[in-house]
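Asker: what follows is a predicted structure for the sequence shown.
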Amino acid sequence: MRCTLTALTLLATTAAQAETTQRTVTYPVHGRTGIALYRSIGENGPKIGGRRTIAHTGFDLTWTRDYRVQPDGACRLAVARPHLVVTTTVPKAPADLPPALAASWSRFAEGIRTHERVHARAIAAMVARIEAFSTGLTAPADPDCTRVRQKLQAFLAKTIARHRAESRAFDKADIAEEGGTMRQTILDLVNGP
């Protein structure tokens, strides 16, 4: 009974949210030391903006929208249903690492997953903001729904720019700056076994 109630609660909770698919993709790294594994990440990691990264969480977002012209000539966006695919790319080390290196890699990999979950949550929050703004968006005297679309596009541009800026700021604080959690996780790997 408890499992059934939990499943029903989850379905009810997600029904009003984006239709979301989460995928994890791995790329191989090789090495018998922490620094060798990290160098392999530098050679094989996902390329973002022309540079290799340790991991990346990206998204593909499409929408089902229903624009309705009202009897008074206004346009109303009656339905704005997001379809979101979040893809996280992470490194995968060989299964036969020496025990001390395997433990170090395990901590590193968990640090990556924790970091990337923050990005995934930020993407979901961005989509929720867009959905909340979109649903019911109205413009008077807009029989072709041109103004509603323009309002929506302006909001999308602003919201996506904000998301990217926040994502860069998080990466800088967590990876590049002294005291960042992921920065320390990287140092522990490269200075370890």
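Answerer: Looks like it arrived, so ask away. Quick caveat: nothing in here was measured; it's all calculated off a predicted structure.

Asker: alpha carbons only for contacts and neighbour counts from here, please
Answerer: Fine.

Asker: burial count for residue 45?
Answerer: Residues near residue 45, counting by other C-alpha atoms under 10 Å, number 23.

Asker: that one and residue 131: what is the separation?
Answerer: Per C-alpha to C-alpha, to the nearest Å, residue 45 is found 33 Å from residue 131.

Asker: wait, residue 64 sits on residue 77?
Answerer: No. With contacts counted by C-alpha atoms under 8 Å, residue 64 stays clear of residue 77, the gap being 10.7 Å.

Asker: neighbour count winner among these two?
Answerer: Of the pair residue 64 and residue 77, residue 77 is the one with more neighbours under other C-alpha under 10 Å, namely 20 against 9.

Asker: next, the one to line up against it:
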Amino acid sequence: MKENYTITGKTGEELLAAMKRTGPKKGYMVHAMAQTRYSLRWNTRWDKSGGGCRVTNPGATLYITYRYPWVKGGMSPDLQKRWARFMDSVRTHEETHGRIAREMVDAAEKAVADIANDNDPDCSKSTLEQLRRVRGVQAEYEGRQRQFDAKEHHYGGNVDGMLALLTAKQK
């Protein structure tokens, strides 16, 4: 799903300031230019036969929401071109976060697919084991998300390039 928040500005600097002021929250006080949020809902199917419990389908559903700025009002042709290139880079960045989240779901499903306990008629042990494994996978992939952001946001990285493109002076 995609959501937009509205910004205004006639220059790249004004658009950047508007994003910093009204963009999605990133922490307590800081605003991001764009954001990828996701949540996971498990639809695991269990076989509860013979006093045991085993996974028959470790299905999970991933919900991803991308939040992007949308400029209200007109822009000069030069700023419009720079904005379009800027937003292409922003979308690529956010979609990478989405891809990492999808990889996490695939890894989590594989991690729980072989859960089986012979003495677990109510699947309580198996459910706890599923939770333990999923938390481990999520921790690993959240680390990958942070590594990706660290690479993108370091001095001279891709985000600096996007900002330079947006705030470049018109020729």
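Answerer: Yep, that arrived. Quick caveat: nothing in here was measured; it's all calculated off a predicted structure.

Asker: relative to residue 108 of the first structure, how far out is the residue nearest the centre of the first structure?
Answerer: In the first structure, the C-alpha nearest the mean C-alpha coordinate belongs to residue 120, at 3.1 Å (C-alpha atoms, centre = their mean). Separation of residue 120 of the first structure from residue 108 of the first structure (C-alpha to C-alpha): 18 Å.

Asker: ok, the residue nearest to the centre of the first structure - contacts?
Answerer: 57, 86 (C-alpha atoms under 8 Å, 6 or more residues apart in numbering).

Asker: what does it correspond to in the second structure?
Answerer: For residue 120 of the first structure, the aligned position in the second structure is residue 98, judged by TM-score structural alignment.

Asker: wasn't its match part of a strand?
Answerer: No. Counting by DSSP: H, G, I helix; E, B strand; the rest coil, residue 98 of the second structure is located in no strand; its state is helix.

Asker: give me the neighbour count for residue 21 of the first structure.
Answerer: 12.

Asker: and the closest residue in space to it that isn't next to it in sequence, what element?
Answerer: Closest residue to residue 21 of the first structure apart from its sequence neighbours, by C-alpha to C-alpha, 6 or more residues apart in numbering: residue 85 at 4.7 Å. Assigned by DSSP states H and E, residue 85 of the first structure belongs to strand 75-92.

Asker: mind listing the strands for the first structure?
Answerer: Along the first structure, counting by DSSP state E, strands occupy 19-28, 47-48, 51-52, 56-69, 75-92, 138-139.

Asker: in a markdown table, list these along with distance to residue 116 of the first structure.
Answerer: Conversion of the strands of the first structure to a markdown table gives the following (distance: least, C-alpha to C-alpha, whole Å):
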| stretch | distance to residue 116 of the first structure |
| --- | --- |
| strand 19-28 | 11 |
| strand 47-48 | 15 |
| strand 51-52 | 16 |
| strand 56-69 | 6 |
| strand 75-92 | 7 |
| strand 138-139 | 36 |
